[in-house]
Structure formats: C-alpha cells, structure tokens
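[1] Build me a structure from this.
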Amino acid sequence: MIDTGLFIVPARGGSKRLPGKHMIPLNGATLIERTARCLTESALGFPVLLTTDAPDIRSAGKALGWNAPFLRPAELASDSASTLDTILHALDVHETGAATPDVTVVIQATSPFRPAQAVADAIRLLREDGTLDAVVGMRRNTVPAAYHYPETANLTALNTGLEPVLVPNGTVYAIRTEVLRRDGTLFPERLGAVITDWVGSIDIDTPDDWNIAEALAAKGLTGQVIGWAGTELPWSKA
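    From the prediction side, this is the model:
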C-alpha cells in the first residue's frame, strides 16, 4: 500500500559547468518554478522537501510552499557529492519531525520538460504492481546494445543484444522508502520504468544542454510519456 509520500527536490547552487542554473529563467520560468508546476499537475499532493546548499534557491522553494528547513552540509554540496547520500540526509531530517513516508520520490529540477504524467505514472505503477520496489524515469536509446563500446583501448562491444535499450534520464525516481533504507540504492532489483520521449528526457547539466532547452522552450514543446516497462499491468504500453 502507498498512503503517504514525500517529494525530495535536490538542487545545488550551481557547478563550474553551469553556475546558478536552477534560478535562471527558461522561457519565463526558472527550473525551480517549472518543477513546482510539474508536481502540482501530477495531482499527488505529496509534501515537497527541498535540499540545497544555496540560500536563494532555499528562499525560492519556501516561496513556492516547499519545506526547506536546512542548507545542505558542505560534504553534500560539492560536484562529487553522492545523490543517494543527499537524499538519505534529507530523509533523515524529514523523519525527525514526521512519520516515514511509504514512498520517496526524487525529482531533479534539471528536467524542465518532464511531463507530470511521468511522476503520476511512477506512483501508479508502484500502487498497482506490488512486485515493484521502485520506478525510474527512462528514455529509449535506439542504438542497439550490440553497438555500445567502452571508451578504452580494447574496443569490444558490451554485449550482442540488437534491441533498443533503456537508460535512466533523471526525470523521476520513486522508491518504497523501506527499500531505499534497506538496499541503499535508487535502483533495487525489482525495478519498473516510465519511459518519456526525447524532449521529456532533456536533463540540463552543461551550457549545450541549456541552449537546447532554450530552443525547445521557445517553441513551447513539452515532454510525453511513451511507455512503461518492467511490469505486466494491462495498461503498460512498452
């Protein structure tokens, strides 16, 4: 059963590659504001906990009605900080004053075209398919796995599979909290996927990513859910 949930939004103040990216307007709305819009449209009603190292992002989150009770400690504020450690720290803070949520949903603000349906479907999968412990947002990599090569001196294909493969795109990570605590990963063995199209899978990490996002936003494009995987539910499209 999933009766309670918690959105955790990790948002750093910026990196050497793209400083201040969360607070730069993208076609009139910052990445933080776009994330808030997506969570509202998902209609799940979970509280939102913001984990950030930046006072301006914290203030922006509070203005949106999010919980932002702390600034991230220094050891979790570097480019090398583990996303998992950041999430577990935020969950620890939350649970000091509230009950443990049934499901923890990690929403990165750097996915500006993530469809709200992807977030809602992730929870729907967990609710309807009791065999799943987590659902992760993914995209289709249409280059068959047989043509994937490691960047090493020995260029040997990783495997012989000829079907398209799925790769995580950062749009959503929904996991049963007890499993997150027990296994210490966002990718447990019993995993499902919500698959979004190329636009919905855009993840802003570099200046080139930002330039692409600006062009897409100027055209008013939005992402779409195109399928599901890892489940035998009858409404699955994948």
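[2] Please count neighbours and contacts with C-alpha atoms only from this point.
    OK.
[3] who does the host helix or strand of Trp228 touch, helix- and strand-wise?
    Under the criterion DSSP states H and E, the helix or strand holding Trp228 is strand 225-229. If contacts are counted by 3 or more C-alpha pairs under 8 Å, 6 or more residues apart in numbering; DSSP states H and E, strand 225-229 sits against strand 191-196.
[4] ok so, going back, what is the orientation angle of the strand holding Trp228 with strand 191-196?
    Between the axis of strand 225-229 and that of strand 191-196 there is an angle of 160 degrees, by axes from the mean of the first three to the mean of the last three C-alpha atoms, to 10 degrees.
[5] next one: strand 225-229 to chain centre, how far?
    Centroid separation between strand 225-229 and its chain, computed with C-alpha atoms, centre = their mean, to the nearest Å, is 15 Å.
[6] structure for this one too, so we can compare:
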Amino acid sequence: MKVAIIPARGGSKRIPRKNIRPFAGKPIIAHSIAAALDSGCFDRVIVSTDDPEIAAVAREWGAETPFVRPPELSDDHTGTNAVVKHALRWLADQGTPASHACCIYATAPFVQAGYLREGLASLLARGRGYAFSVTSFPFPIQRAVRINAEGSVEAIWPENIFRRSQDLEEAFHDAGQFYWGTAEAFLGDEVVFSPASVPVVLPRHLVQDIDTFEDWRRAELMFRVIQEESASGHA
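    Now for the predicted structure:
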C-alpha cells in the first residue's frame, strides 16, 4: 500500500491557523490534498493532525483523518519524520501496513500531481530510500557573502569571488513540498539529505516557502500568475 501523509498541526504561531487559511479560494491544505488525489499514486491520503477543525476541513476536501495525532508529536519541536513514523506505525497496528509513503506539506500549494508521480517513479527505478523535491539556487552559493559582527561584508568563500559564475558548480536546495520514501527508510530513520535519496528537480517558479505573511503574499501572486498563464495556454 502507498499512502500520502500530510502533517497539519493546529499550533502554527507565525501565521495563525496557517494550514487551513484561505489560499487562492480554498484552504491551503486543500491544494496538497487535491494534488495527492489527482496523482493516482495513493491508496490512502491521510492528514495527521491534533486539531478538530483542521481534521474537518481535511475530510471536506477528500482526505482521511483516521487518528488524532498525540500531543507529544504536536509541538514546535516535532520533526516531520516523527509524524510520518507515527502514521506508518498506526497503519501497521491496524493490519494495513504501507510499503511506501509520501509526506506532503500542508502549505505547499504549488505541489503538482505530475511531480508526485515522477517522485514515485524515480524512487522505484533507482531503488533508493527516498525521493524528494529540490530546486536550484538562482545565484551561485559559492559567491555568497556574510555581514560580520562589525557590520561589514565579507565573502564566505573568498577564493570564488573572482571566478566566473558558469565555472561554479550548480547547487540545489530542498523545495519543501514532498518526500517519498519506503516505509523501511522512514521507520529506520535513514537520513534524507544523503545518498539514500534521489532528487525530483522542480523549476524555481513552482517553489516558495511560506513561513511569514510576506511569504504568503508572494506565493499568492506567483500562484495567480501561474493560473493565468495556464488558462491562456502559455504555461
């Protein structure tokens, strides 16, 4: 069995009620649920939450909420892997163990069904523990600068400042959308950011972290443009 697990606790502080806040006409979590359902990859789409209102919204948009996430896994310090492991263990205890799981973030409105399918295909074809979304940095990280204690600028890697950007290695970062993995990898705490993983490369215009209200506004503007381009046939 393949299962989508969408973590969505109720205690978001920087953006209150973040997981069900309206985004482009519907609760933001609904976008993640829709992508999971549309992908055709999953036998079950489960939202892991401690919050009754989030659970009700998740069910309204087609997901299951078969358990209540325990309080010890619902604070600011709980990692994603702990939430996925709890869901996988719950499924096994019910006699319905999963072979593969995909953690999809609740605040990832740009996640697309096609990339979820690509992630599963890569995971199966490459025989790795994980496959997750990444995107490239728009500027060479080797030429990054820092602001030091005196308020001045200094190069983090001075040896790269005068090198041509095309001569520097392209670098990628976690896109913060989804993490496919075998149940064995999740339950065994294999490290995601390691050779145990294969990448699913996303274009930068489909990636936006949403941690602040400024992030939220930027994401809404990006989403609107993408929808307009798609409607006009230019996407």
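[7] can you give me the helices for the first structure?
    In order along the chain, the first structure carries the following helices (DSSP state H): 31-42, 55-63, 83-95, 116-128, 177-183, 207-218.
[8] For the ones you listed, state which one has the densest average packing.
    Among the helices of the first structure, judged by mean count of other C-alpha atoms under 10 Å, the one packed with the most neighbours on average is helix 116-128 (a mean of 21).
[9] what range in the second structure does that helix sit on?
    Helix 116-128 of the first structure corresponds to residues 113-125 of the second structure when matched by TM-score structural alignment.
[10] Name the single longest strand found in the first structure.
    Using DSSP state E to define each element, the first structure has its longest strand at strand 165-176.
[11] for that strand, which positions count as buried?
    Neighbour counts using 16 or more other C-alpha atoms under 10 Å place Leu166, Pro168, Asn169, Gly170, Thr171, Val172, Tyr173, Ala174, Ile175, Arg176 of strand 165-176 of the first structure among the buried residues.
[12] From Trp61 of the second structure, how far out is Thr50 of the second structure?
    Thr isn't right for residue 50 of the second structure; it's Asp. From Asp50 of the second structure over to Trp61 of the second structure the distance is 17 Å, taken as C-alpha to C-alpha, to the nearest Å.
[13] residue in the first structure matching Val84 of the second structure?
    If you follow Val84 of the second structure across to the first structure using TM-score structural alignment, you land on Ile87.
[14] Nearest residue to the middle of the second structure?
    Of all residues in the second structure, the one closest to the mean position by C-alpha atoms, centre = their mean is Gln177, 2.1 Å from it.
[15] contacting residues around the aligned residue in the first structure for it?
    Structural alignment places Gln177 of the second structure opposite Thr171 in the first structure (criterion: TM-score structural alignment). For Thr171 of the first structure, the contacting residues are Ile107, Gln108, Ser111, Arg114, Ala118, Val136, Gly137, Met138, Gly200, Ser201, Asp203, taking C-alpha atoms under 8 Å, 6 or more residues apart in numbering as the criterion.
[16] 10 Å instead?
    The contact partners of Thr171 of the first structure, taken as C-alpha atoms under 10 Å, 6 or more residues apart in numbering, are 106-116, 118-119, 136-139, 194-196, 200-203.
[17] next one: Leu158 of the first structure
    With the criterion set at C-alpha under 10 Å, 6+ apart, Leu158 of the first structure makes contact with Ala145, Ala146, Tyr147, His148, Tyr149, Pro150.
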